[in-house]
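Engineer: The following block contains a protein sequence and its predicted model.
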Amino acid sequence: MLASERRAAAGLAAIFSTRMLGLFMVLPVLALYAHDLPGATPLLVGLAIGAYGLTQALFQIPLGLLSDRIGRKPVIYGGLTLFLIGSLVAALADSIYWIILGRALQGSGAIAAAIIALTADLTRETVRTKGMAVIGISVALSFAAALVVGPPLTGLIGVPGLFWLTALLALAGMLLLTFVVPDPQHSGVHRDAQPVLDQLAGVMRDPTLVRLDLAIFMLHLTMVSLFVVLPLSLREAGLPVTKHWVLYLPAVLVAIPAMVPFIVLAERRDQVRSVLIGSVAVLGLSTLGFYLFNRSLWLIGVLLAVVFTIFNLLEAVLPALVSKAAPAGTKGTAMGVFSSAQFIGAFLGGLLGGLAHAHFGVEAVYLVGGLTSLLWLRLVWTLPIPEDLSRHVIALDTSGAGFDVSSLEQQLLEVPGVKEAVIAVDEGVAYLKVDSRHTDWTRLQRFSAVNV
């Protein structure tokens, strides 16, 4: 990567991760704090925990499309401003209703698609995957860090202080966008990085992609419903809220290396289904374990390590399957819908967790994850495993008067190893899905106008 590309990737990753840190820092403590607010009920507390997911899902794709029209940075500034306002509303909240409003406003600043599109604008095709990987890693680390730092910070500054800190993180994001992230020389549509409106219907009808969207939906439903009552169980088991990090930190540190062998196993195509089925089954048994042993801190710690391992594993495997399953030239749209499903799952996790807590008690909430896993097992058992193909983009010279899209697509498909080919005339590129083991790269490179 060029120096400017490294700077862009690092700056955008920092913006993305600080926003996610602010969203998740209150996750391990909000349930305890919100129950003491005027007007609080278990249902409303669950809604406060998951409210960000609904607005995030509603605005993510529209704001990404808006960034095509008015520019990436204006949309990101606007999203960070909404995030800032939501944080301030939650920090000043004197009732559960204001917390819900603040969390919903935080989620409405849905800048993920705009950040990914800006990353694509600021990186060459050959290194774009590295830029996206930097952002992905930063998000994963921010989630882990949020669980660890949230509880001790609560002891120092309280939950309102966490929201004030989140507001400062939003301001830091604006400064990074201004002084670190370069302005793009040209903003264009990148079909493998951002949603495209006319592709939405096709992506949402694809049976494999729909199953993968449901999988990430169920994963986040399970995780968020867990945090509706887990802090309450830890307190009942005798662990003060400021000490909850004592369980979260070892669980996070164990989970990161523990998932690696299973990711390697999943990379072998014939093992993906086994890894998925095993992960869902173990996740379901773990939530049942919380139901049975939620008074034992040692067992809760072990179960947390297992749950975080499964969560991190599926957060890596499922997007990879989406990338393989999405037709050539539609990866950005497929990932946009996938992310929206994830946040709808977070919202419903809070809502269903609150409902179960209100009507059946704390222990019943853990069964939400168990019942979800039963439905999920049926889903992954019949999931078609996408063919293990790589994505490749070649630049084309589309300026010639005799340029024929259909003819060129057919010629590309005749190259050994090329399975799918879609030409985007407006971008001047061809999106390909290829079998790297059998591709005639020399013949394929003859179609390229430049070496990208």
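Structural biologist: Sure thing, it's come through. Numbers count the residues shown, from 1 in each chain.
Engineer: use CA for all of it now, contacts and neighbours both
Structural biologist: Fine.
Engineer: Helix, strand, or coil at A449?
Structural biologist: Under DSSP: H, G, I helix; E, B strand; the rest coil, A449 falls in the coil class.
Engineer: Excluding residues flanking it in the chain, which one is nearest it?
Structural biologist: Residue nearest to A449 in three dimensions, not counting chain neighbours: L396, with 4.8 Å by C-alpha to C-alpha, 6 or more residues apart in numbering.
Engineer: do the same with G150
Structural biologist: M25 (4.8 Å).
Engineer: Could you measure from that neighbour over to S17?
Structural biologist: 12 Å (C-alpha to C-alpha, to the nearest Å).
Engineer: how about the strands in this structure?
Structural biologist: Along the chain, counting by DSSP state E, strands occupy 390-395, 418-424, 429-434.
Engineer: Out of the ones you listed, flag the one nearest P152.
Structural biologist: Closest approach to P152 among these (C-alpha to C-alpha): strand 390-395, 43.9 Å.
Engineer: Show me what the closest one packs onto, helices and strands only.
Structural biologist: Using 3 or more C-alpha pairs under 8 Å, 6 or more residues apart in numbering; DSSP states H and E, the elements in contact with strand 390-395 are strand 429-434.
Engineer: Which elements pack onto the strand it packs on?
Structural biologist: Counting by 3+ C-alpha pairs under 8 Å, 6+ apart, strand 429-434 packs on strand 390-395, strand 418-424.
Engineer: Of those strands, flag the one that's most buried.
Structural biologist: Stretch with highest mean neighbour count among those: strand 418-424 (a mean of 21; mean count of other C-alpha atoms under 10 Å).
Engineer: let's bring in a second one:
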Amino acid sequence: MGNNGLSGTEKKVAFSLASVFGLRMMGLFMIMPVFALYGQHLEGFSPLWVGIAIGAYGLTQAVLQIPMGILSDKYGRKPVILAGLVVFAIGSVIAANAETIYGVVFGRAVQGMGAIAAAVLALAADLTRDEQRTKVMAIIGMCIGLSFALSLLMGPIVAQHLGLTGLFWLTALLAILGMLLIQFLVPNPITQAPKGDTLATPAKLKRMFFEPQLFRLNAGIFILHLVLTAVFVALPLDLVDAGLVKEKHWMLYFPAFVGAFFLMVPLIIIGVKRKNTKAMFQIALVIMMFALAAMAIFASNLWVLSVAVLLFFTGFNYLEASLPSLIAKFCPVGEKGSAMGVYSTSQFLGAFCGGMLGGGAFQLVGAVGVFIVALVLMGIWLLLTLGMKNPVLLKSYTLEAAVKDKNQARDMAAQLSQLMGVVEAIVVLDEKVAYLKVDEHFDLREARAVLGSAQ
């Protein structure tokens, strides 16, 4: 087998870990389109608490996902992932048995404590070769998108037949299914991927946060998930008022999300061909702003709301798919794990703040107010993108380095920097690896010759 495709083991790793991620995300997201409609029997029900319940997982997830990644480095990936899924299942059971909205909020917060994202991605990196790692991560990314689409389909159907309680019990079952996949389908790692690729280093987090290009992207994912969560506090109620009974909401959400996938493809293709990701990024933002304006102005017109949902997801899908790859392109070489740590934390905090803001705005000024607040926040993000640079299309490599001391590491890094096509190079003595960012003129054999010079 050559290096061009995924090996049988790598395919198994990619699809089993993507399934674990997807099952967990479905468990988190299925509540989104239905809670405002099916939670009205709960004691203490109010729009503010609906928002908090939808977004509560984001706070605990944001706080714990970097520490859980670091624990997985110490105690092993699988034990930490399994423990996280157990905690997630316990949170689901708490929410299923809750009779008050506060109980659901507590259950959702416990769900978020099972923060396994960093550990799952680190395990995926451990079990794949460097040159295939990007493909595996892409498969996991696509599966997360698919799980979100399925949650928009499944949430309303499950809630209709089993109620909110049944939906939470199903979520607990999905967590158990994820545990079985991890235990019996995912191979045990023999090696650990270099930390710089996969896990956050606490000392580097502050620098990642304040780096101007990364700050724009982190602020962006924060606003994107804030807006998504806030919109789903108000939109289901608006759709009912516009004449779409709650049992049929999936008939709007699911086709809109799938249709949006096809509509975003031209944005990606044009951005790559013209090497102008920034312009496509801004167009996606304007599409979402247009959709939010339509939701605010035509709140009682079902046809306009349907088109607005399609446009909203078109912009959302493009931005959600583009942001992680932009983080990887802009982050310093060898620090992708830390950059993605800050990015994921921003994403989860956005979900929590979106629930709070969406619920609070709905209580004070109604659904229209929620959409206007979301529109203003997207406008702020659009202004932030004005200083964004177009990323240069570079490839990243993580290569083994036969390095014995600091001086040799410094010499190797200097030699690598001189090679044609190498934009950035760093050799890490502790990990015995070299991280490279390169353009199309790079020759891998030359780099391997430098790195193997000590052998």
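Structural biologist: Good, I have the coordinates. A quick note: this is a predicted structure, and the numbers were derived from the prediction, not measured.
Engineer: Any idea what the TM-score is?
Structural biologist: With the length set by TM-score structural alignment, normalised by the length of the first structure, the two chains reach a TM-score of 0.96; 448 aligned residues with a C-alpha RMSD of 1.6 Å.
Engineer: just to revisit the earlier point, turn the strands of the first structure into CSV, including distance to L276 of the first structure.
Structural biologist: Formatted as CSV, these follow (distance: least, C-alpha to C-alpha, whole Å):
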stretch, distance to L276 of the first structure
strand 390-395, 21
strand 418-424, 26
strand 429-434, 24
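Engineer: For Y33 of the first structure, find the nearest of those strands.
Structural biologist: Nearest to Y33 of the first structure among the strands of the first structure is strand 390-395 (46.7 Å), distances taken as C-alpha to C-alpha.
Engineer: The first structure: which residue goes with E131 of the second structure?
Structural biologist: Using TM-score structural alignment, the equivalent of E131 of the second structure in the first structure is T126.
Engineer: what's the spacing between its match and E5 of the first structure?
Structural biologist: If you go by C-alpha to C-alpha, the gap between T126 of the first structure and E5 of the first structure works out to 11 Å.
Engineer: These two: which is more packed in?
Structural biologist: Counted by other C-alpha atoms under 10 Å, T126 of the first structure and E5 do not tie: E5 has more neighbours, with 22 against 13.
Engineer: Might one say that the more buried one is in contact with T123?
Structural biologist: Yes: using C-alpha atoms under 8 Å, E5 of the first structure makes contact with T123 at a distance of 5.6 Å.
Engineer: coming back round to it: so how far is A193 of the first structure from the residue nearest to A449 of the first structure?
Structural biologist: Here the criterion is C-alpha to C-alpha. By it, L396 of the first structure lies 19 Å from A193 of the first structure.
Engineer: Compare those two (neighbour count), which wins?
Structural biologist: Per other C-alpha under 10 Å, whichever of L396 of the first structure and A193 has more neighbours is A193, with 26 against 18.
Engineer: which residue in the second structure lines up with that one?
Structural biologist: By TM-score structural alignment, A193 of the first structure lines up with T198 in the second structure.
Engineer: what's the burial count for the nearest residue to that match once chain neighbours are set aside?
Structural biologist: Excluding its sequence neighbours, the residue lying closest to T198 of the second structure (C-alpha to C-alpha, 6+ apart) is G337, at 4.2 Å. For G337 of the second structure, the neighbour count with other C-alpha under 10 Å is 26.
Engineer: pull the longest helix from the second structure.
Structural biologist: Looking across the second structure with DSSP state H, the single longest helix is helix 130-184.
Engineer: By how much does it deviate from the first structure on average?
Structural biologist: Helix 130-184 of the second structure differs from its equivalent in the first structure by a mean of 0.9 Å after superposition (mean C-alpha distance after the TM-score superposition for the first structure).
Engineer: Pick out the residue nearest the middle of the first structure.
Structural biologist: Closest to where the C-alpha atoms of the first structure average out (C-alpha atoms, centre = their mean) is S339, at 5.6 Å.
Engineer: re the thing from before, wait, the residue nearest to A449 of the first structure touches Y431, no?
Structural biologist: No: here L396 of the first structure does not reach Y431: they are 10.5 Å apart, not a contact under C-alpha under 8 Å.
Engineer: Contacts only, for the alignment partner in the second structure of R19 of the first structure.
Structural biologist: Under the alignment by TM-score structural alignment, R19 of the first structure pairs with R24 in the second structure. Residues near R24 of the second structure by C-alpha atoms under 8 Å, 6 or more residues apart in numbering: T171, L174, A175, G178.
Engineer: switch to 6 Å and redo it
Structural biologist: Residues in contact with R24 of the second structure (C-alpha atoms under 6 Å, 6 or more residues apart in numbering): none are found.
Engineer: now it: how far from K248 of the second structure?
Structural biologist: Taken as C-alpha to C-alpha, the span from R24 of the second structure to K248 of the second structure is 24 Å.
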